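> return atomic coordinates for the entry below.
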Amino acid sequence: MKQVLVRELIGESLREERVAQSRTLREVSKAARVSLGYLSEVERGQKEASSELLASICSALDLPLSVVLNVVSEKMSMYERVTPLPTVRAVPQAAAA
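Coordinates of the predicted model:
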């Protein structure tokens, strides 16, 4: 199973929202006051954005940061569910003694 990184899910979620708004990288980078190249790298999951930068990008998208983090959390939980969790068995008290 491929290991998924939080920065990749954040970037994916930001890009999905930008595209849903029919906005260009240039428009959002200008509004967020971040270079177009850097925003592109964040969206592709190549750069780890600081909380300040994420807040600025979310503001430019008129999207609460909490919404992005919730989406990322949901996506991460889907990846984690793919791998079966190990079975944990309680040891009976009589056997433990």
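> drop to CA atoms for contacts and neighbour counts, all remaining ones
Will do.
> select the longest helix from this structure.
In the chain, assigned by DSSP state H, the helix with the most residues is helix 65-82.
> quick one more, to check against the first:
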Amino acid sequence: MATQTALLEKPGYLRVPAHGVVRQPEPLLREALGAALRAFRADRGVTLRELAEASSVSPGYLSELERGRKEVSSELLASVCHALGASVSDVLIEAAGSMAMRDANPDLATI
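Model (predicted):
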């Protein structure tokens, strides 16, 4: 039985396709989630330390999450969202929206 391995390009690597259109690299989910969590925290006026205490997560780890340096588990995301008074779905929708905006056609923004 033969196995095949697909090699994916590294994030941030731009390859010029045959038709000459260069696409931006896909945004990373962890970065979009981190930005969404930071935005929700800022909107509520909660400090990193306050959120850490309310969610039982260390301030350092929360900082890493917000900067998109660490992947978040669903359980930890639920704990942080609960401490912020937000639903997981609201944070995911915010993150998905920011990812979609990066990929949107720049010409649409000028209309």
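> rewinding a little: what packs against the longest helix of the first structure?
The contact analysis (3 or more Cα pairs under 8 Å, 6 or more residues apart in numbering; DSSP states H and E) places helix 65-82 of the first structure against helix 6-20, helix 51-60.
> ok, average deviation of the first one from the second structure?
I take that to be helix 6-20 of the first structure. By mean Cα distance after the TM-score superposition for the first structure, the fitted helix 6-20 of the first structure averages 0.6 Å away from its aligned residues in the second structure.
> so which bits of that helix are buried?
Across helix 6-20 of the first structure, burial judged by 16 or more other Cα atoms under 10 Å covers V6, R7, E8, L9, I10, G11, E12, S13, L14, R15, E17, R18.
> for L61 of the first structure, see how far away the fifth one is.
I10 of the first structure is 14 Å from L61 of the first structure, where distance means Cα to Cα, to the nearest Å.
> helix or strand right after the longest helix of the first structure?
Counting by DSSP states H and E, the next helix or strand C-terminal to helix 65-82 of the first structure is helix 93-96.
> contacts for that next one?
Contacts with helix 93-96 of the first structure, where a contact means Cα atoms under 8 Å, 6 or more residues apart in numbering, come from no residue at all.
> centre of the chain to that helix, how far?
Mean-position distance between helix 93-96 of the first structure and its chain equals 44 Å (Cα atoms, centre = their mean, to the nearest Å).
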